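**Student:** I'd like to go over a predicted model; first the sequence, then the structure.
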Amino acid sequence: MMCGGFLRVVRPSAVGLMSSLMVKKSQVCHRTPVSIRYSGSGNSEEEKISRFPVPYKKNLPYDIVELMEEVELKGGFLPNVFKVLAHRPAEFRAFFAYYNLLMNKETGGLSKADRELIVVATSAHNNCLYCVVSHSALHRIYSKKPTLADQVAVNYEVADLTARERAMLDFALTVCRSETVTDKHFSSLEAHGFDRDDIWDIAAITAFFALSNRMAHLTDMRPNTEFYNMGRVPRDKRSPGTEDDRP
């Protein structure tokens, strides 16, 4: 999402950091770097995750480093979107604050799996490799369905969806393609149990990830390899950093 497992892998205390990010924005971290590795110039193909410079950790504001460390500690790896967006710290803060409001809200009729499925379907339409791979991983984790996101990424119209999921994705793709939204769309969604706030959420997630998809294209952001196996590998065969029961 840009995307993919950012704030979902963070403890509640770390999520709370988002409300104070702007207060600390002028502070710069001068601690010795720990396990988070930055390529800086991206000299090798292995290290190249963006067309733009990836900042060294020691040069980043303290609040951003603290959030990154929380994410890596909980999830076992740091999604590349954090490193790439750190190129512009103020925009990093704004991006993740809105991401958190949309994807981690505790109210409304959309489950975490629903939200991830919207991202997969619309990101596939927008040809965003990073978002499809990372959010497919999260959908597998939350839904416990190891193949549905793959189907949706290829062609949601023939995927094994419920009638409710299909109505949700039909509307998300209407928004994604900038087609005219009518009262008929609302009626269809309401018939499947969605209320007006849910409809807003579907549209807002779609719109936010349209931005994310395009920034991923701009930067040529590459998915972390860890995402590919998340939610697929049995518990007893998992390697470190591939948790499949995150909060």
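**Tutor:** Arrived safely, thanks for sending.
**Student:** can we go C-alpha only for contacts and neighbour counts from here?
**Tutor:** OK.
**Student:** just the helices in this protein please.
**Tutor:** 12-15, 62-75, 80-85, 89-103, 112-125, 129-143, 148-155, 163-176, 183-191, 196-219, 226-229 (DSSP state H).
**Student:** Tell me the buried residues in the last one?
**Tutor:** Counting neighbours by 16 or more other CA atoms under 10 Å, one finds that the buried residues in helix 226-229 are Glu226, Phe227, Asn229.
**Student:** what's the answer for stretch 132-145, then?
**Tutor:** Under 16+ other CA under 10 Å, the buried positions of stretch 132-145 are Val132, Val133, Ser134, His135, Ser136, Ala137, Leu138, His139, Arg140, Ile141, Tyr142, Ser143.
**Student:** Below is an additional structure, to be compared with the one above:
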Amino acid sequence: MNKSISRFALPTRLDALPDDLRERILAVQDKAGFIPNVFLMLAHRPEEFRAFFAYHDALMDRVSDTLTQAEKEMIVVAVSADHGCLYCVVAHGAILRILAKDAQLADQLAVNYQTASITLRQRTMLDFALHIAARRGVLDDIWQARLEEQGFSLDDIWDIGAVAGIFGLSNRLVSMARTPPNDEFYLLGRVPRAAK
């Protein structure tokens, strides 16, 4: 495996990984057509891999009546851009392009979410995410009222803050390891996938 994707040890072979990690990585490879570098970067510590992805999945896959999967990815892109995490901006920008069916949105958010073509509701969501992730802010009565005025429930507010929080962790780990985005991410959601 390419050692240039992390400053830390990488698995030398997938078949040497614990079964659950190997199965997860192969399932992602089957779905995406490649193995995202972050999976290999985190695999050198199986317990942390499991814990990170368990919390990631609990947040990102949780179904909400009002907060969409695309909006969660918007949070990831905006927070990751603020943190200067190229990997997460590019990888989650690709996911956002696919979920939102919008080839421009992720780039707009990565440059300046405040000028992106988004709704007031989404701008308020991102304002709060950055308030939590970048400004060490808290949820006070003013913020709660502002978010509820835009239709967010307390569960949604938790999700916004939790997604901002876990990607603060992810951004720091990926940047520390110097893990670059896979080349494949740059074209996802921009160019139709080749038929299998």
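**Tutor:** Structure received. Nothing here was measured: the structure is a model prediction, and the numbers come from that model.
**Student:** ok so, going back, tell me the one of the buried residues of helix 226-229 of structure 1 nearest Ala191 of structure 1?
**Tutor:** The closest of these to Ala191 of structure 1 turns out to be Phe227 (CA to CA; 35.0 Å).
**Student:** now for that closest one: what does it line up with in structure 2?
**Tutor:** The alignment partner of Phe227 of structure 1 in structure 2, by TM-score structural alignment, is Phe185.
**Student:** how about that match, what does it touch?
**Tutor:** For Phe185 of structure 2, the contacting residues are Val90, Ala91, Ala94, by CA atoms under 8 Å, 6 or more residues apart in numbering.
**Student:** what do we get in structure 2 for His135 of structure 1?
**Tutor:** Checking TM-score structural alignment: His135 of structure 1 goes with His92.
**Student:** which one in structure 2 is aligned with Phe171 of structure 1?
**Tutor:** Using TM-score structural alignment, Phe171 of structure 1 sits opposite Phe128 in structure 2.
**Student:** Near that match, how many other residues are there?
**Tutor:** Neighbour count of Phe128 of structure 2, defined by other CA atoms under 10 Å: 25.
**Student:** Show me which positions of stretch 75-92 of structure 1 end up buried.
**Tutor:** 75-87, 89, 92.
**Student:** List just the nearest of those residues to Cys128 of structure 1.
**Tutor:** Nearest member of the buried residues of stretch 75-92 of structure 1 to Cys128 of structure 1, counting by CA to CA, is Val81, at 12.9 Å.
**Student:** aligned partner of the closest one in structure 2?
**Tutor:** Counting by TM-score structural alignment, Val81 of structure 1 corresponds to Val38 in structure 2.
**Student:** Roughly how far does its match sit from Pro11 of structure 2?
**Tutor:** Relative to Pro11 of structure 2, Val38 of structure 2 is positioned 12 Å away (CA to CA, to the nearest Å).
**Student:** Phe39 of structure 2 now?
**Tutor:** Applying CA to CA to Phe39 of structure 2 and Pro11 of structure 2 gives a distance of 10 Å.
**Student:** ok, now Gly168 of structure 2?
**Tutor:** Counting by CA to CA, the gap from Gly168 of structure 2 to Pro11 of structure 2 is 25 Å.
**Student:** Which of those two has more residues huddled nearby?
**Tutor:** Neighbour count, other CA under 10 Å: between Gly168 of structure 2 and Pro11, Gly168 has more, with 20 against 17.
**Student:** what separates that one from Phe128 of structure 2, distance-wise?
**Tutor:** Taken as CA to CA, the span from Gly168 of structure 2 to Phe128 of structure 2 is 14 Å.
**Student:** With Ile118 of structure 2 instead?
**Tutor:** If you go by CA to CA, the gap between Ile118 of structure 2 and Phe128 of structure 2 works out to 15 Å.
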